[in-house]
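> Sequence unavailable; structure follows:
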């Protein structure tokens, strides 16, 4: 697998991880007793993945300043 193809796979992987974390945050927020500690952990991880995504895009000469949308 060449470098560019590997990079594309990494980007898709990070986006998939962010999507899963979004689902987990929504699931926990819908529970009658919200586990705020779990939600904070997922949000922290999501922020790390967003930083990783920005770095991967930068290697393709794409500048991204990604922010989370309010739910």
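On my side now, so go ahead. All of these numbers come straight from a predicted model, not from anything done at the bench.
> Every contact and neighbour count from this point should use C-alpha atoms.
OK.
> mind listing what's buried in the longest helix along the chain?
The helix that spans the most residues within the chain, counting by DSSP state H, is helix 3-30. For helix 3-30, the neighbour count (16 or more other CA atoms under 10 Å) marks 7, 11, 14-15, 17-18, 21-22, 24-25, 28 as buried.
> any chance of these in TSV, with distance to residue 50 too?
Formatted as TSV, these follow (distance: CA to CA, whole Å):
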residue	distance to residue 50
7	15
11	10
14	8
15	8
17	10
18	8
21	11
22	12
24	16
25	15
28	20
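> Put this next to the previous one:
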């Protein structure tokens, strides 16, 4: 695999071709697109869950609701 680091003389590494760099840039672009789509899908799932949520109404007793683990201490 080619390295993208600078060569010992201070210039670009001559072992990395322009074609390899172009492919890498394309791969990075594809990954960004993929991640953006995944984030959008996750947002849509959360929106659907929030829309369909039918949990019990919070109590108005002035104290926090009891959790299943409140008695375990």
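Yep, it's here. Keep in mind it's a predicted model, so treat the numbers as computed, not measured.
> Mind telling me the TM-score for this superposition?
The TM-score (TM-score structural alignment, normalised by the length of the first structure) is 0.44; 34 aligned residues with a CA RMSD of 1.6 Å.
> which among the buried residues of helix 3-30 of the first structure gets closest to residue 51 of the first structure?
residue 14 (10.0 Å; CA to CA).
> Could you measure from the closest one over to residue 56 of the first structure?
9 Å (CA to CA, to the nearest Å).
> Next: residue 50 of the first structure.
Residue 50 of the first structure is 10 Å from residue 56 of the first structure, by CA to CA.
> give me the number of residues near residue 46 of the first structure?
22 (other CA atoms under 10 Å).
> Please list all residues in contact with the residue lying closest to it once chain neighbours are set aside.
For residue 46 of the first structure, ignoring the flanking residues on the chain, the nearest one in space by CA to CA, 6 or more residues apart in numbering is residue 18 at 5.7 Å. Neighbour list for residue 18 of the first structure: 46, 49-50 [criterion: CA atoms under 8 Å, 6 or more residues apart in numbering].
> Which of the residues you listed fall in helices?
46, 49-50.
> JSON lines for those, including distance to residue 3 of the first structure?
Conversion of those to JSON lines gives the following (distance: CA to CA, whole Å):
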{"residue": "46", "distance to residue 3 of the first structure": "25"}
{"residue": "49", "distance to residue 3 of the first structure": "20"}
{"residue": "50", "distance to residue 3 of the first structure": "21"}
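> helix or strand for residue 32 of the second structure, which one?
helix 18-52 (DSSP states H and E).
> Give the buried residues for the strand or helix carrying residue 38 of the first structure.
Following DSSP H and E, the helix or strand that holds residue 38 of the first structure is helix 36-58. Judged by neighbour count using 16+ other CA under 10 Å, the buried positions of helix 36-58 of the first structure are 39, 42-43, 46-47, 49-57.
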